[in-house]
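[1] Model the structure of this input:
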Amino acid sequence: MQMLNRFTQAVLGCLLDEGCLVCQRPTPGHLCRDCDRQLRCCQVSHAPPSNLDRPLFAWGDYGGMLRQAIALIKYHNCPQLARPLGHWLGQAWLDQQTSHPNHANQRLLKMPQLVVVPIPMYADKQRQRGYNQAELLADAFCQVTGLPLARRGLVRERNTSPQFELSGAEREANLQQAFRLGTMKGRSPVLLLDDIYTTGATVRSALQVFQAAAIPVQGVVVLARAGGHPPRNPDPSSLGVGNGAAIGAIARSIDRRRV
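    The predicted structure is shown next:
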């Protein structure tokens, strides 16, 4: 009888396993082994180049499987994928604090009142999507780091044009006065969090709001740092996943809708 119960539990466990969030292969976790490995290969150990006067921490390069994973979250209704990626981001940020004791980010960890503020979406766009990917990443990030999260610390009050359609100068103009202060209380130092950092126009616009309110922004954390030249779309057949056609479609959608 005991053996039958164990067999029944094993069968039910297989049946209840959800598919990998990237390739849909049956797996007991969020990601199958292949997709987990390919995503982790996107992580970088070096500090990314930055045109900010604040520390910038990026978990990975905006390319390969990470690029596709962000597209799945943003454009293909896969908010669950933000949780493992946000956890990785939080753990990597913590690891840097201990491995680089003299790094600027080490000072951030010692600030007991440091508050994480996600870059917001315009309300209508968020209602259409159903969630803000930066907020989901920030929530998972805070679960790992233990830092408090101000979900509405910043509000996007103007519906801006998609950044991917614009030049560098146009990006800056597009985001002028796009944000306002939200539910921030007091003058606790802020750690801004977003999914992708490209030219820094979005972050600089947010910084202006906090500077006007005399709230210090101590750093910026992003999942991916985009370089000057977007990487080429990989051959879906080389990804080691079962839905090559879907992955190819995702890669093409990124080119059309990259932000």
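[2] Every contact and neighbour count from this point should use C-alpha atoms.
    Fine.
[3] quick check, residue 251 in a helix?
    Yes: assessed by DSSP: H, G, I helix; E, B strand; the rest coil, residue 251 belongs to a helix.
[4] Strands along the stretch 101-250 of the chain, start to end?
    115-118, 154-156, 179-181, 190-197, 217-225 (DSSP state E, counting those that start in this stretch).
[5] Which stretch among those strands is buried most, on average?
    strand 115-118 (a mean of 26; mean count of other Cα atoms under 10 Å).
[6] so what does that strand touch, helix or strand wise?
    Contacts defined by 3 or more Cα pairs under 8 Å, 6 or more residues apart in numbering; DSSP states H and E place strand 115-118 against helix 133-145, strand 190-197.
[7] which other residues reach it?
    For strand 115-118, contacts defined as Cα atoms under 8 Å, 6 or more residues apart in numbering pick out 134-135, 138, 142, 147-154, 188-194.
[8] again, but for stretch 49-63
    42-44, 47-48, 66, 88-89, 92-93, 104-105, 196, 199-200, 204, 217-227, 230-231.
[9] picking up where we left off before, make CSV out of the strands of the stretch 101-250 of the chain and add distance to residue 12.
    As requested, the strands of the stretch 101-250 of the chain are exported to CSV (distance: least, Cα to Cα, whole Å):
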stretch, distance to residue 12
strand 115-118, 39
strand 154-156, 44
strand 179-181, 49
strand 190-197, 36
strand 217-225, 35
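[10] One more, so I can put them side by side:
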Amino acid sequence: MKTLLNLFLKPNCPLCNRPANTELCDYCQRQLLRCRFPLGTEFSAEIPICVWGQYKDVLKRTIAALKYNYHTELAKPLGYGLAETWLSTPQSRLTSVTVVPIPLHAAKLKKRGFNQAELLAKSFCELTGLSLCSQGLERIKETEALHELSPEQRLQEMQNVFNLGSDFRRRRPPSSVLILDDIYTTGATVKAAIETFKISGIPVAGVVAIATTQKPINR
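    Predicted structure coming up:
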């Protein structure tokens, strides 16, 4: 719990410990922007994918600080940045879509205490004005760490991972859904989510993510 003194002190940057007026200091903000893709960057996929930046350097460290060092305040600038990127795309005209964050398994959620994708989605929806459904998907299988697996192993590991979430079991979305995740790598997680929605007859308008390891097709 913060002390009375802490309430009057400016927080230090969680990445470099410099004084910061916002979530990150000016230096780290500039370094973070170097990871951002140009607006209109496209990726090869069956459905539209909107990504803020390349998973490297300060962006990689920022996501790690959010997920593993409990700096949940970083979800705000990251979510806002992703929202600005989304609003620059033709897909942003779809104002009736419902944003669904990729869920954590209940055991991991209990251990971590929060779902980073849900926090990002809240900031994303705050700026875009889109509806958020945090329980649109349910993760019913606890998977291994995907970064240690090959693309083929990831696809195998992600089979039968998701069920339709409690919110959509009660009431289906009025239109299509927009899947939100923190990192888009091979696409195995997103493909599993899309398949779950497809089986339930719910169309997917696209995918948004903060970062990707993939190379754009127009750069």
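[11] Would you give the TM-score for this superposition?
    Overlay of the two chains. TM-score (TM-score structural alignment, normalised by the length of the second structure): 0.89; 206 aligned residues with a Cα RMSD of 1.8 Å.
[12] And residue 110 of the second structure? What does it align with in the first structure?
    Taking TM-score structural alignment, residue 110 of the second structure has residue 127 as its aligned residue in the first structure.
[13] Number of residues surrounding that match?
    Residues lying near residue 127 of the first structure (other Cα atoms under 10 Å) number 11.
[14] can you check the one 4 residues further on too?
    Applying the criterion other Cα under 10 Å, we find 17 residues in the vicinity of residue 131 of the first structure.
[15] OK, contacts around it?
    residue 79.
[16] Kindly recompute the last result at 10 Å.
    73, 74, 77, 79, 121, 123, 125 (Cα atoms under 10 Å, 6 or more residues apart in numbering).
[17] of all these, which comes closest to residue 2 of the first structure?
    residue 79 (39.1 Å; Cα to Cα).
[18] how many neighbours does the closest one have?
    By other Cα under 10 Å, the residues close to residue 79 of the first structure number 20.
[19] What is the equivalent residue in the second structure for it?
    Using TM-score structural alignment, residue 79 of the first structure sits opposite residue 72 in the second structure.
[20] And that match, how far from residue 193 of the second structure?
    24 Å (Cα to Cα, to the nearest Å).
[21] Residue 134 of the second structure maps to what in the first structure?
    In the first structure, the residue matched to residue 134 of the second structure (TM-score structural alignment) is residue 151.
[22] close enough to count as contact, that match and residue 119?
    Yes: counting by Cα atoms under 10 Å, residue 151 of the first structure touches residue 119, with 9.2 Å between them.
[23] Compare those two (neighbour count), which wins?
    Each of residue 151 of the first structure and residue 119 has its neighbours counted (other Cα under 10 Å); residue 119 has more, 24 against 21.
[24] what residues are up against that one?
    Counted by Cα under 10 Å, 6+ apart, residue 119 of the first structure has contacts 132-135, 138, 151-156, 179, 192-195, 202-203, 206.
[25] for the helices and strands packed on strand 115-118 of the first structure, which one sits closest to residue 109 of the first structure?
    helix 133-145 (9.1 Å).
[26] after superposition, how close is the closest one to the second structure?
    Once fitted to the second structure, helix 133-145 of the first structure is off its aligned match by 0.6 Å on average (mean Cα distance after the TM-score superposition for the first structure).
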